[in-house]
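K.L.:
coordinates only, sequence not included:
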């Protein structure tokens, strides 16, 4: 996956219906790397001989690898850097195979001012077929407050009356 251009939204910049999408071709090195990082070395992901005997007929990517692509969108595009994952629901619909091009989209479906929470519908598809969907809730940074200008050198700082 090419590193996406980082976009960053403050909570105040978000609106219902905002949407972002990325595409990722699943490579063998992705599946092997995810197995190493996660410790999930199930042969359905790593062994051609084993996987050929399963109902899928070939190796498949880890479900959580596919789900991790949602994190890539949330952390780099919408809302972007500074967003903190609070929760995620996932419903796996179909397998993702090595070589598949996964299209991952997230859409803002709710904004909650208290705590600056954003709920997003998340979906991954291959060739137009949904392979994974769910919802994520993230906490989004607020826009920084404007700071008062610094006093000129030799001038006293202004203080607010009590």
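P.N.:
Here it is on my side, so go on. These numbers were taken from a predicted model, which means no experiment stands behind them.
K.L.:
from here on, just use CA atoms for contacts and neighbour counts.
P.N.:
Will do.
K.L.:
which residues of this structure fall in helices?
P.N.:
For the chain, helices defined by DSSP state H occupy the ranges 28-38, 43-46, 48-52, 63-76.
K.L.:
what are the buried residues along the third one?
P.N.:
Going by neighbour count (16 or more other CA atoms under 10 Å), the buried part of helix 48-52 is residue 51.
K.L.:
what does it rub up against?
P.N.:
For helix 48-52, contacts defined as CA atoms under 8 Å, 6 or more residues apart in numbering pick out 43, 44, 45, 57, 58, 59, 60.
K.L.:
format these as CSV; extra columns: neighbour count and distance to residue 89.
P.N.:
Shown next, in CSV, are the contacts of helix 48-52 (neighbours: other CA atoms under 10 Å; distance: CA to CA, whole Å):
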residue, neighbour count, distance to residue 89
43, 13, 26
44, 20, 23
45, 22, 23
57, 13, 28
58, 18, 27
59, 24, 25
60, 23, 21
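K.L.:
try this one next to it:
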């Protein structure tokens, strides 16, 4: 289930430092299977409980990039939204995400370069109070001047 926050575009002319948006999703077994299929990453730590139980994670975990994909969804649909182009993203994975976990991905505006239409965003993901991912994205924001 996804949150009900509004989707669409916030043009660079309307962005402000500190603006935040988030999205939550429960990561299902089907999500993990689909991501493995699309990405071709079939590492057994994601797909085989018996194998994963013997790893440092002591059970299956979701692909880190599946979690990161929720960040992309917030950027592409909410902040700045439709028409945004990713220029770069750094990520640090802090803790595992397991099947059944509700992940909340959050994006916050930390810098705006109006002349170049570039926006720097803090990117975070949490499961409950546990930070599972942190990073920073640089995007090219949509502008009313280029409609």
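P.N.:
Noted; the coordinates are in hand. Keep in mind that what you see is a predicted model, and the values were worked out from it rather than measured.
K.L.:
TM-score for the pair, please.
P.N.:
Taking TM-score structural alignment, normalised by the length of structure 2 as the basis, the two superposed chains have a TM-score of 0.94; 146 aligned residues with a CA RMSD of 1.5 Å.
K.L.:
just how off-centre is stretch 97-116 of structure 1 within its chain?
P.N.:
Counting by CA atoms, centre = their mean, to the nearest Å, stretch 97-116 of structure 1 is centred 6 Å from the centre of its parent chain.
K.L.:
spatially nearest residue to residue 105 of structure 2 (excluding sequence neighbours)?
P.N.:
Computed as CA to CA, 6 or more residues apart in numbering, the closest residue to residue 105 of structure 2 that is not its neighbour in sequence is residue 125, at 4.2 Å.
K.L.:
residue in structure 1 matching the one you found?
P.N.:
By TM-score structural alignment, residue 125 of structure 2 lines up with residue 124 in structure 1.
K.L.:
any idea how far the residue nearest to residue 105 of structure 2 is from residue 57 of structure 2?
P.N.:
Here the criterion is CA to CA, to the nearest Å. By it, residue 125 of structure 2 lies 19 Å from residue 57 of structure 2.
K.L.:
more neighbours, the two?
P.N.:
When residue 125 of structure 2 and residue 57 are compared for neighbours, residue 125 comes out ahead with 27 against 14, by other CA atoms under 10 Å.
K.L.:
doesn't residue 133 make contact with the more buried one?
P.N.:
Yes. Using CA atoms under 8 Å, residue 125 of structure 2 is in contact with residue 133, at 5.0 Å.
K.L.:
which residues do the two both contact?
P.N.:
67, 68.
K.L.:
which one, of the helices of structure 1, ends up nearest to residue 99 of structure 1?
P.N.:
Distance to residue 99 of structure 1, taken as CA to CA, is lowest for helix 28-38 among the helices of structure 1, at 7.8 Å.
K.L.:
got the angle for the closest one vs helix 63-76?
P.N.:
Following axes from the mean of the first three to the mean of the last three CA atoms, to 10 degrees, one obtains 90 degrees for the angle between helix 28-38 of structure 1 and helix 63-76.
K.L.:
circling back to that earlier point, so which of the helices of structure 1 gets nearest residue 5 of structure 1?
P.N.:
Smallest distance to residue 5 of structure 1 across these (CA to CA): 7.3 Å, for helix 63-76.
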